[in-house]
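Colleague: Fold the following and give me the result.
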Amino acid sequence: MPINIPKELPAREVLENENIFVMDVDRARSQDIRPLNILILNLMPEKEKTEAQLLRLLGNTPLQVNISFLHTATHESRNVSKSHLEQFYTTFEQVRDKRIDGMIITGAPVERMDFEGVNYWDELKEIMDWAKANVTSMLHICWGAQAALYHYFGIGKFELPKKCSGIYRHTVNAPTVKLMRGFDDIFYAPHSRYTDVDINKIEAHNELELLASSEEAGAFMIMSKDERHIMVTGHLEYDAHTLAEEYERDLAKGLDIDMPENYFPDNNPTNKPLNRWRSHAHLLFSNWLNYYVYQETPYEWK
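Modeller: Sure thing, here's the model as predicted:
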């Protein structure tokens, strides 16, 4: 089944070229199907790239999904046009009276700052508090996962000696949990961050369960025991070339940065990276939509 997005959204052409089934809103309204309403709070700087990455995964399930994009009102994005935000995005004030089936909070390039130092932190806290009563299931990615662990569960972050960037091997810690259905015992996933969370605090927390982890990259997938919150510290949604683009960007800035680990074939940055995580990215999003959104959301919100 398709995802429903505006006709003019730039990601539409990208997805159609990849043979992803998309449907415009007018056609979707003619179908007698209760679609899932998914709200994406996109905090990433290059919003159009993130839109395509997430829509690619949300659009590859048997479920019909309505997508809405949210941006913060208290922060002005510098890497996207104002017209793009005005046409395709909404603010919290425009959705606070709605019920949402599923919500995604992305990463953000602010992880080295204290949470309270982020200029939209108060707004994000208000959104996360609202979500407790108005959203069936939350998927938090990278810094969004760290923000959720801090705000909901009191687990802070710490800065790493160097950036965690590359493709890392992960182990499934909770194979019987529905979110992990279909996952290989060992799988690979990208990480790109300067900070981490204490895996021991996660394992000791009586409201959290560690679902997958890496010896090199630490805690990867965490779920609240009420199954309302899923925190993913890496970037399964990334394209094959995303880490290469970030590496080139950091070099151009003159940063003292290491090459992404386990990424370029033969550790040669002129070689084209291979996507070794695509199937598990699709599994994560399809399992989330099916087991934690579709099967838990009432047909009509009261």
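Colleague: Going by C-alpha atoms from here, please, whenever you check contacts or count neighbours.
Modeller: Fine.
Colleague: For Leu139, which residues are in contact?
Modeller: 102-105, 229-232 (Cα atoms under 8 Å, 6 or more residues apart in numbering).
Colleague: Please spell out which residues along stretch 257-266 are buried.
Modeller: Going by neighbour count (16 or more other Cα atoms under 10 Å), the buried part of stretch 257-266 is 259-260, 263-264.
Colleague: and the residues you listed as a markdown table, adding secondary structure and distance to Leu57?
Modeller: Putting the buried residues of stretch 257-266 into a markdown table (DSSP: H, G, I helix; E, B strand; the rest coil; distance: Cα to Cα, whole Å) gives the following:
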| residue | secondary structure | distance to Leu57 |
| --- | --- | --- |
| Met259 | coil | 27 |
| Pro260 | coil | 24 |
| Tyr263 | coil | 22 |
| Phe264 | coil | 24 |
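Colleague: here's the other one to compare against:
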Amino acid sequence: MSLLFDSADPIDSPVLAPDGAGDERCRWGQPDHRKPIEIGLVNNIGDAALRATERQFARLLRDGAGERRVRLHCFALRSVPRSAAARHRIDSLYSDIADLGHVRLDGLIVTGAEPRKAALRDEPYWDEFRRLVDWAEANTRSTIWSCLAAHAAVLHLDGIERRRLPRKCSGVYTAVKLQRDPMLDDLPATMRVSHSRLNDLDADKLSSAGYEVLTRAVGAGVDVFRRDGRSRMVFFQGHPEYDPATLQREFLRDVGRYLAGERDDCPEPPCNYFSAETEARLAAFCDRATADRRPDVIAELPPLALRPGLTAALEASAVALFGNWLSLLAAES
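Modeller: This is a model prediction of the structure:
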């Protein structure tokens, strides 16, 4: 599979197509008239992870597409605070959220934004986000809401409040199927998925409001759930899009913040993520950092190694999940 750019498209967006299709022709030189699945990505993630999130979702759509053609359009909420560099990238390569109505989208993916307020309704992007939820429900066949975006969407749709966790949920967890659903076709009975969040949604409240919990992550609670209406809404509390190194990058960021005095506690390593030897070394490092807290202690951080087999387990489940979503969109087109 190749990541391409369609210069004929009015929106500057990446196109995902089979190898050899860079000129919109198949391998025999004939025009490729297959109708692409049109996907929008509203990327609200923080500046440091902006490009990584683009790559992660593009990779999953590419790998899950099989022989289908997928065109990915990138958007961003204007009300999410940005650095000058991130704003320049968005202005150069993304389309304004107001242009959503000018593109026929089959599906939409919406990421969360870095939280700045204790209450979602107080976030600077809240009003714009609510309009996006309403638009997606009326104009897409299916929308995926990722992590904090899932929390904000259910708050707007049904008034379901998230709850603060005693400590951050971070790690790789075993997800168990609870229902039969096309999104879960051909996935193993238990899957591996990354979670990284400070808040949680109550399964009973979701069920009472008409949501169906599809998978539960052992030790992390609700994983994937859905709400059917004019659009099939799919919600991820986890991060199937994360590449294997994402949790490591987040952990190192949090360690740096602790040593700089920007947080009170030395962060715990992600659960079920690093090798046993690495976990033991990190425990010793945290003791050292707590006893002598200063930024240059980061140089003493030990080498980090992931658990064996983790990468393959994460990628297989995520690709199958997104492949099933694309299949549902293709079947309805």
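Colleague: After superposition, what's the TM-score here?
Modeller: The TM-score (TM-score structural alignment, normalised by the length of structure 1) is 0.86; 285 aligned residues with a Cα RMSD of 2.6 Å.
Colleague: before we move on, the earlier item: in ChimeraX, how would I select just the buried ones from the contacts of Leu139 of structure 1?
Modeller: Restricted to buried positions by 16+ other Cα under 10 Å, the ChimeraX selection for the contacts of Leu139 of structure 1 reads:
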select :102,103,104,105,229,230,231,232
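Colleague: which ones among the contacts of Leu139 of structure 1 are found in strands?
Modeller: Secondary structure from DSSP state E places 102-105, 229-232 of the contacts of Leu139 of structure 1 in strands.
Colleague: What span of structure 1 is the longest strand seen in structure 2 aligned with?
Modeller: Taking DSSP E as the criterion, structure 2 has its longest strand at strand 163-177. Per the alignment by TM-score structural alignment, strand 163-177 of structure 2 matches residues 158-172 in structure 1.
Colleague: and the longest strand of structure 2, what other elements does it pack with?
Modeller: strand 190-200, strand 212-217 (3 or more Cα pairs under 8 Å, 6 or more residues apart in numbering; DSSP states H and E).
Colleague: list the buried ones in the next helix or strand after the first one?
Modeller: By that I understand strand 190-200 of structure 2. Next along the chain after strand 190-200 of structure 2, taking DSSP states H and E as the criterion, comes helix 203-208. For helix 203-208 of structure 2, burial by neighbour count (16+ other Cα under 10 Å) applies to 203, 206.
Colleague: Over to stretch 42-60 of structure 1?
Modeller: So for stretch 42-60 of structure 1, counting by 16+ other Cα under 10 Å, buried means 42-44, 47-60.
Colleague: Just the ones in strands from those, please.
Modeller: Among those, no member lies in strands (by DSSP E).
Colleague: Skip the chain neighbours and tell me the closest residue to Phe322 of structure 2.
Modeller: Gly64 (5.6 Å; Cα to Cα, 6 or more residues apart in numbering).
Colleague: cool, and Lys163 of structure 1?
Modeller: Going by Cα to Cα, 6+ apart, Lys163 of structure 1 has Tyr194 as its nearest residue, at 4.5 Å.
Colleague: which residues does the alignment partner in structure 2 of the one you found contact?
Modeller: If you follow Tyr194 of structure 1 across to structure 2 using TM-score structural alignment, you land on Leu198. By Cα under 8 Å, 6+ apart, the contact set of Leu198 of structure 2 is 164-165, 167-169.
Colleague: go again using 10 Å as the cut-off
Modeller: Leu198 of structure 2 sits next to 115, 148, 162-170 when contact means Cα atoms under 10 Å, 6 or more residues apart in numbering.
Colleague: and it, how far is that from Ile39 of structure 2?
Modeller: 29 Å (Cα to Cα, to the nearest Å).
Colleague: same check, this time on Asp186 of structure 2
Modeller: In terms of Cα to Cα, Asp186 of structure 2 sits 23 Å off from Ile39 of structure 2.
Colleague: Kindly report the same for Ser170 of structure 2.
Modeller: 28 Å.
Colleague: out of these two, which sits in the busier spot?
Modeller: Ile39 (25 against 22; other Cα atoms under 10 Å).
Colleague: surely the more buried one meets Ala65?
Modeller: No: the criterion here is Cα atoms under 10 Å, and Ile39 of structure 2 misses it with Ala65 at 11.7 Å.
Colleague: Between these two, which contacts overlap?
Modeller: Leu326.
Colleague: so how far is stretch 34-52 of structure 2 from its chain's centroid?
Modeller: Between the centre of stretch 34-52 of structure 2 and the centre of its chain there are 10 Å (Cα atoms, centre = their mean, to the nearest Å).
Colleague: same deal with stretch 139-155 of structure 2?
Modeller: Per Cα atoms, centre = their mean, the centroid offset for stretch 139-155 of structure 2 relative to its chain is 11 Å.
Colleague: Then stretch 216-229 of structure 1?
Modeller: Counting by Cα atoms, centre = their mean, stretch 216-229 of structure 1 comes out at 13 Å from the chain centroid.
Colleague: List the contacts of the residue most central in space within structure 1.
Modeller: Nearest to the mean C-alpha position of structure 1, counting by Cα atoms, centre = their mean, stands Ile141 at 3.8 Å. By Cα under 10 Å, 6+ apart, Ile141 of structure 1 lies in contact with 104-108, 147-148, 221, 230-237.
Colleague: What are the boundaries of the helices in structure 2?
Modeller: Using DSSP state H, the helices of structure 2 run over residues 50-65, 84-93, 126-139, 148-158, 203-208, 246-259, 276-291, 310-332.
Colleague: The fourth one vs structure 1, mean deviation?
Modeller: Average distance between helix 148-158 of structure 2 and its aligned residues in structure 1, after superposition and using mean Cα distance after the TM-score superposition for structure 1, equals 1.5 Å.
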